[in-house]
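Peer 1: Only the shape, not the letters, is given here:
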């Protein structure tokens, strides 16, 4: 049987981890681009909706003013009693007031829509930045652990990452210790499973969310796996 050297194992893991890093990086760029396109399209649709609404309101106002002018011309041509003219004027003024109220309500709605679009834009920008930072932390952690500790990272279905540790047990270096991780919709790390189970995993996950130090998290997980072999 051919002898497998430590260098061969290291090269093998280095190549696999580099493939994972490249896939994660390409996917992250695709996600960021898709998010930017979505944001631009949403902003464009909102502006178009505002323009269409304002254009319709201007046309309605023009029609109303033409109607008022027609009323005035008609009243000038007819010899109506003063009370009847006053009633028509009062009715016309009431319609104008109603239109003004509708216009004010529409302006408030447009302002609210504009502010909501700006808020969503800021949230998306902040989320994109947070995802970039997390990807950067993952890359740093990957470099350290692939060089020193024989870590393998596998991308699974559903945007999940499996972290595979070897060289934990001196008696059986090929023994596998794993945990499954994902980043939720709010950009927070979430450990889904751990094999073999670690009682302190929930505590380590909580610390990761507080510090955002992924390298320290991986080091602590490996330390706990190593402790299992000594118990």
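Peer 2: Structure received. All values reported here derive from a predicted model rather than from experimental measurement.
Peer 1: contacts and neighbour counts: CA atoms only from here.
Peer 2: Fine.
Peer 1: my guess is residue 204 contacts residue 216, does it?
Peer 2: No - taking contacts as Cα atoms under 8 Å, residue 204 lies outside contact range of residue 216: 9.6 Å.
Peer 1: distance of residue 64 from residue 55?
Peer 2: Residue 64 is 14 Å from residue 55, where distance means Cα to Cα, to the nearest Å.
Peer 1: Also residue 185?
Peer 2: Where residue 55 is concerned, residue 185 sits at a distance of 38 Å (Cα to Cα).
Peer 1: For the two, work out which one has more neighbours and name it.
Peer 2: Set residue 185 next to residue 55 and count neighbours by other Cα atoms under 10 Å: residue 55 wins out with 12 against 8.
Peer 1: still on that earlier bit, compare residue 204 and residue 216 and say which one has the larger neighbour count.
Peer 2: Neighbours per residue, other Cα under 10 Å: of residue 204 and residue 216, the larger number sits with residue 204, 18 against 15.
Peer 1: And the next helix or strand past the strand or helix carrying that one?
Peer 2: Element membership for residue 204, per DSSP states H and E: helix 201-211. Scanning forward in sequence from helix 201-211 by DSSP H and E, the next helix or strand is helix 214-230.
Peer 1: Where do the strands of the chain begin and end?
Peer 2: With strands called from DSSP state E, the chain shows them at 151-156, 160-165, 177-183, 189-195.
Peer 1: got another, please set it beside the one above:
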């Protein structure tokens, strides 16, 4: 065992301590280099992560803005769609209303056509009836005027009772004591083509019954003959 009093012992101890110190410094240097390299790598990682996060945030902001824009556009399109649907609904309602009006107008036109056809038939029927009455009047005129001395006059009534054009049938040769004495019946034609007895002079109580009979038979000569008989009967009382 080397003695502590050995003079070389101190140098060796010093050298050994220096070697240990050098090794420790080297280790410390390696540790510091590794730490520095790790810090730099960590900074780069953190910077890369931060850049990635910033880019992700920016992308998310753009995406959010895009979503908001799409949402606003969607709301605008929905509002526009509702307006168009409302307009379409109103247009359909208007079309349906016009269709109903069209059907109503068509029905009214058909009704007017039917009424016009009925009026036409009525006018033709009245015209035919009037022609028949005219022929009856002409026959009655010939018979009574030529054989019985009856006179037919056309008058225009001014009172409400005899308003419009009327015919007067003037009978003579009724009263044996006064052959020229006039017995008069005034009559016309109603709007529906029926005969209308206005008055008789002198008045005959049976005139309404004779008028009703005339409406039934449309036989004017027979009516005038009956009127003459009534005048004769009254004159001889």
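Peer 2: Perfect, I can see it now. Since we're looking at a predicted model, the values are computed, not measured.
Peer 1: any chance of the strands of structure 1 in a markdown table, plus distance to residue 131 of structure 1 and mean neighbour count?
Peer 2: Formatted as a markdown table, the strands of structure 1 follow (distance: least, Cα to Cα, whole Å; neighbours: other Cα atoms under 10 Å):
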| stretch | distance to residue 131 of structure 1 | mean neighbour count |
| --- | --- | --- |
| strand 151-156 | 16 | 19 |
| strand 160-165 | 14 | 19 |
| strand 177-183 | 9 | 19 |
| strand 189-195 | 11 | 15 |
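Peer 1: got those as JSON lines, with distance to residue 136 of structure 1 columns?
Peer 2: Below are the strands of structure 1 laid out as JSON lines (distance: least, Cα to Cα, whole Å):
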{"stretch": "strand 151-156", "distance to residue 136 of structure 1": "15"}
{"stretch": "strand 160-165", "distance to residue 136 of structure 1": "15"}
{"stretch": "strand 177-183", "distance to residue 136 of structure 1": "14"}
{"stretch": "strand 189-195", "distance to residue 136 of structure 1": "14"}
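Peer 1: Looking at those strands, which is nearest to residue 20 of structure 1?
Peer 2: With Cα to Cα, the closest approach to residue 20 of structure 1 among the strands of structure 1 belongs to strand 151-156: 6.7 Å.
Peer 1: Quick one: residues in contact with that closest one.
Peer 2: 13, 16-17, 20, 142, 145-146, 161-166 (Cα atoms under 8 Å, 6 or more residues apart in numbering).
Peer 1: how about 7 Å then?
Peer 2: With Cα atoms under 7 Å, 6 or more residues apart in numbering as the test, strand 151-156 of structure 1 has contacts from 13, 17, 20, 145, 161, 162, 163, 164, 165, 166.
Peer 1: Quick check: the aligned residue for residue 142 of structure 2 in structure 1?
Peer 2: By TM-score structural alignment, residue 142 of structure 2 lines up with residue 143 in structure 1.
Peer 1: What's the local residue count around its match?
Peer 2: Neighbour tally, residue 143 of structure 1, other Cα under 10 Å: 16.
Peer 1: quick check: longest helix of structure 2.
Peer 2: helix 9-147 (DSSP state H).
Peer 1: So the residue most central in space within structure 2 versus residue 104 of structure 2, what's the distance?
Peer 2: Central residue of structure 2 (Cα atoms, centre = their mean): residue 97, 2.7 Å from the mean position. In this view, residue 97 of structure 2 and residue 104 of structure 2 are 10 Å apart by Cα to Cα.
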